[in-house]
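Undergrad: here's a sequence, model it:
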Amino acid sequence: MSLTFEHTTLGQRVLFGTGQAGENLASEIARLGAQRVMVIASTSQSAVAESITKDVDVALNYADVAPHVPLEKAQKGRAAAAELGIDLLVCVGGGSTIGLAKAIAMTSGLPIVAVPTTYAGSEATNVWGLTMDARKTTGVDDKVLPVTVIYDARLTLALPVGLSVASGLNALAHCVDSMWAPRADPINQTLAAEGIRALNRGLRTIKRDLHDRDGREETLYGAYLSAVAFASAGSGIHHKICHVVGGAYNMPHAHTHAAVLPYVLAFNAPFAPEAERRIAAAFGSDTAVEGLSALRAALDAPTALKDYGLAEENIPEAAQLILPFIPASNPRTVTVENLEALLTAAWSGTTPGL
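TA: Got it, this is the predicted structure:
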């Protein structure tokens, strides 16, 4: 077998330990020599942020966070950081919170320490996203990659089972998309496959027992692997669809990813046999679609975009908005017609089979 590929691994420090977030954060701030720390956490995560920063001298606690990072929110955050001479951003929360920290870092160059409380995975990527006039723009910039990620499964215990499932399936979508993304290679595909295995086990455990520590840890581990694979492989068809419709129609990020994933997998799998084989093997199933379907059934996963804000009459417009962003390397040729068919099936929640 002859292999030829180019692979980039992003440099980042990862500290993983249940119950150790506060200790790890304090030591990391000291290691970085930060004096003016801005802690970004939504109102719902303020108690968590306070609990892990009690031994930290915080210059600014900041809670003006919104999904999809509206540009005006980014500008306010940037101004607040500049006014107080902030030298380190600490974000505690999910994708929206981490996204705001990235938006600030993108223009300021400030380092980020990320403390995730969901399985979004943004903490391990150099991908940013901003929304303006109902249109979401994403890009890649190494300045937005957090220098350190602190994982603590205890911080995810407040996630109810429904959000745990949606967030975990968002992570799973990173793995699946990494199998055929523009820079897919044997290394990030291997990381993605291990991520699928971990998420398949961990999410099933969480569904059975919301407070199971092993399940939480395994799901966090899988979410990290999914993000590393995604950061290396790039953004494929699934993420282009979800980023566009999420920003255009103000849909919840994790639930949108969870609902769209089976339709993208059914759409691409017949045209990517090697990727399909890897995904099926990671699930321990005969086919990739069967493996994902079995997991989704066990989790009672989100099934239809109509439940999360997409109107049926918006589907033709959505397809037109998405099409220019679909990577040319996608294993199946994408047209407005088959994209509309995919979105219609995902909107209604019909059985995937495109």
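
Undergrad: rest of the way, CA atoms for contacts and neighbours
TA: Will do.

Undergrad: from the rest of the structure, what touches whichever strand or helix holds K76?
TA: Element membership of K76, judged by DSSP states H and E, is helix 71-83. Residues outside helix 71-83 that contact it (CA atoms under 8 Å, 6 or more residues apart in numbering): 38, 64-66, 100, 103-104, 107-108, 130-132.

Undergrad: just those now: which is nearest A297?
TA: A66 (30.6 Å; CA to CA).

Undergrad: so which of the contacts of helix 71-83 wins on neighbours?
TA: Neighbour counts for these, by other CA atoms under 10 Å, peak at L100, which reaches 30 neighbours.

Undergrad: that one and V69 touch, don't they?
TA: Yes: between L100 and V69 a contact is recorded at 6.0 Å, counting by CA atoms under 8 Å.

Undergrad: where do the strands of the stretch 201-350 of the chain begin and end?
TA: Assigned strands in the stretch 201-350 of the chain: none (criterion: DSSP state E, counting those that start in this stretch).

Undergrad: in this structure V127 contacts A231, no?
TA: Yes: look at V127 against A231 with CA under 8 Å: they come within range, at 7.3 Å.

Undergrad: the two: who's more crowded?
TA: The residue with more neighbours, out of V127 and A231, is A231; 25 against 21, by other CA under 10 Å.

Undergrad: just to revisit the earlier point, off-centre distance for the helix holding K76?
TA: 23 Å (CA atoms, centre = their mean, to the nearest Å).

Undergrad: can you check stretch 318-335 too?
TA: Taking the mean of its C-alpha atoms, stretch 318-335 sits 20 Å from the chain's own mean (CA atoms, centre = their mean).

Undergrad: show me what contacts the residue nearest in space to the middle of the chain?
TA: The chain has A120 as the residue nearest its centroid, 3.4 Å off, counting by CA atoms, centre = their mean. Taking CA under 8 Å, 6+ apart, we find A120 in contact with 94-95, 167-168, 170-171, 223, 254.

Undergrad: can you give me the helices for the chain?
TA: Counting by DSSP state H, the chain has helices at residues 21-32, 46-52, 71-83, 95-108, 161-178, 186-208, 213-233, 237-249, 253-268, 273-283, 288-299, 315-322, 336-348.

Undergrad: please give the structure of this sequence too, so both can be compared:
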Amino acid sequence: MENFVYNGNPGRVIFGHGTVARLPEEAERLRARRILVLSTPEQAGQAADIARHMGSSVVATYSKAQMHTPVEVTADAMRVVEEHAVDALLTIGGGSTTGLGKALAFRTDLPQIVVPTTYAGSEATPILGETEGGRKVTKSDPRILPEVIVYDVDLTMTLPVSLSVTSGINAVAHAVEALYAKEANPIISLMAEEGVGAIARALPLIYSNPKDEVARADALYGAWLCGVCLGSVGMALHHKLCHTLGGMFNLPHAQMHTAVLPHAVAYNADATPQAMARLSKALGVADAAAGLFDLANGLGAAMSLKDLGMPDDSVEVAVEQAMSNAYWNPRALEKRGLTDLLERAFRGEPPKAV
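TA: Next up is the predicted model:
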């Protein structure tokens, strides 16, 4: 066995059915008395229903979270934090809301309780991606990592199938890159393989029967594992491309990750044979890149970046920005290869080794 370094991130996870009822005791553990509830505009009603568990400890709500965590939204929410002397954050929703909570915690070191309603997995990471001036920049810091995650399977039962699929593939992307990360280690690789397998099994069942409680639980469990993977080791090409595209074109987050992932895997496949073998095993396929494409495409996901809103004739400028401040990657970033990768993703074609 090769030498490795493993760093475990601290955190408390409550997982099961009806677990939102335990929110008051979790707030008490954190000595939270003045809580700000965060959500997107679309989930404001759901967040209000869940926040009722907290009673008078909720002193304010902020329901303007947006994709890719724009810094101007964070600045607006900071004014609410200061005005109400907030001492803790309750984040309810998917990756957009979790991102806002993390951005506030990074600036204030306030404790966070996160109640995920999708399979984003970002709640399990100390990573924050913020968008300003058309660029999405990531940072990692202990202040960003939520203190408590309350996973309630019941909250995912009404998650639309289309979003379940793309949210799940987005989570898979976290584990995929963990398998060939520069800091990869045996513990994270075990979690990555388990997480990918759980989601890959669950999504077709959810597609066939959205009310399948066992499949919903498996998907949420897998999303947590994949999030832990992302939070424990570095990111590579896939995330760099998605951060670039998200910052430049404001593409829908989970759908964009779903469309890009098979192509990023194909690009790196020859450079990471052991990771590809584990990924193929977890997916139950012979070719990992093709398997990811077929899984998402077969479940109705949009696989064309053009269909998601990426402008015509924008591949070249996206490649230039992605290469300008690149993350570590197991294969060197080559302009011709990346251009071909993004052009195939733009058109929604199957992945191809480049």
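
Undergrad: out of the contacts of A120 of the first structure, who's nearest L25 of the first structure?
TA: Looking across the contacts of A120 of the first structure and measuring by CA to CA, the closest to L25 of the first structure is G94, at 16.9 Å.

Undergrad: nearest residue to the closest one in space, please, no chain neighbours.
TA: T118 (5.2 Å; CA to CA, 6 or more residues apart in numbering).

Undergrad: rewinding a little: to G139 of the first structure, which of the helices of the first structure lies closest?
TA: That would be helix 95-108 among the helices of the first structure, by CA to CA, at 10.5 Å.

Undergrad: residues contacting the residue nearest to G94 of the first structure?
TA: Shown in contact with T118 of the first structure (CA under 8 Å, 6+ apart): 93-95, 156, 159, 164, 167.

Undergrad: against Y221 of the first structure, how distant is it?
TA: Distance, T118 of the first structure to Y221 of the first structure, by CA to CA, to the nearest Å: 12 Å.

Undergrad: quick one: which of the contacts of T118 of the first structure is nearest to A298 of the first structure?
TA: The closest of the contacts of T118 of the first structure to A298 of the first structure turns out to be S164 (CA to CA; 13.4 Å).

Undergrad: stretch 86-98 of the first structure: end-to-end distance?
TA: Termini of stretch 86-98 of the first structure sit 16 Å apart (CA to CA).

Undergrad: same question for stretch 48-56 of the first structure.
TA: End-to-end for stretch 48-56 of the first structure, by CA to CA: 14 Å.

Undergrad: what do you get for stretch 77-93 of the first structure?
TA: Stretch 77-93 of the first structure: ends 16 Å apart by CA to CA.

Undergrad: repeat for stretch 177-186 of the first structure
TA: 14 Å.

Undergrad: same thing with stretch 111-125 of the second structure?
TA: First residue to last in stretch 111-125 of the second structure (CA to CA) measures 14 Å.

Undergrad: so P70 of the second structure makes contact with E132?
TA: Yes: here P70 of the second structure lies in contact with E132, judged by CA under 8 Å, at a distance of 6.1 Å.

Undergrad: which member of the contacts of helix 71-83 of the first structure is positioned nearest P182 of the first structure?
TA: L130 (21.7 Å).

Undergrad: contacting residues for the closest one?
TA: Counting by CA under 8 Å, 6+ apart, L130 of the first structure touches 68-71, 103, 136-138.

Undergrad: hmm, which of the residues you listed are the buried ones?
TA: Buried by 16 or more other CA atoms under 10 Å: 68-71, 103, 136, out of the contacts of L130 of the first structure.

Undergrad: show the end-to-end separation of stretch 152-159 of the first structure, please.
TA: 13 Å.

Undergrad: show me how far that stretch is from its chain's centre.
TA: The answer for stretch 152-159 of the first structure is 16 Å, by CA atoms, centre = their mean.

Undergrad: rebuild the contacts of A120 of the first structure as JSON lines, extending it with neighbour count and distance to V113 of the first structure.
TA: JSON lines is the format used below for these (neighbours: other CA atoms under 10 Å; distance: CA to CA, whole Å):
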{"residue": "G94", "neighbour count": "24", "distance to V113 of the first structure": "13"}
{"residue": "G95", "neighbour count": "25", "distance to V113 of the first structure": "14"}
{"residue": "S167", "neighbour count": "28", "distance to V113 of the first structure": "21"}
{"residue": "G168", "neighbour count": "27", "distance to V113 of the first structure": "22"}
{"residue": "N170", "neighbour count": "26", "distance to V113 of the first structure": "22"}
{"residue": "A171", "neighbour count": "32", "distance to V113 of the first structure": "20"}
{"residue": "A223", "neighbour count": "33", "distance to V113 of the first structure": "17"}
{"residue": "A254", "neighbour count": "26", "distance to V113 of the first structure": "22"}
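
Undergrad: wait, L295 of the first structure sits on L199?
TA: No: with contacts counted by CA under 8 Å, L295 of the first structure stays clear of L199, the gap being 9.7 Å.

Undergrad: neighbour count: those two, which is higher?
TA: Applying other CA under 10 Å to L295 of the first structure and L199 shows that L199 carries more neighbours, namely 30 against 19.

Undergrad: any idea how far P262 of the first structure is from that one?
TA: Look at L199 of the first structure and P262 of the first structure: by CA to CA, they are 15 Å apart.

Undergrad: in contact with the closest residue to L292 of the second structure other than its chain neighbours, which residues are there?
TA: In space, and not counting its chain neighbours, L292 of the second structure is closest to P262: 5.6 Å by CA to CA, 6+ apart. Neighbouring residues of P262 of the second structure by CA under 8 Å, 6+ apart: 288-290, 292-293, 350-351.
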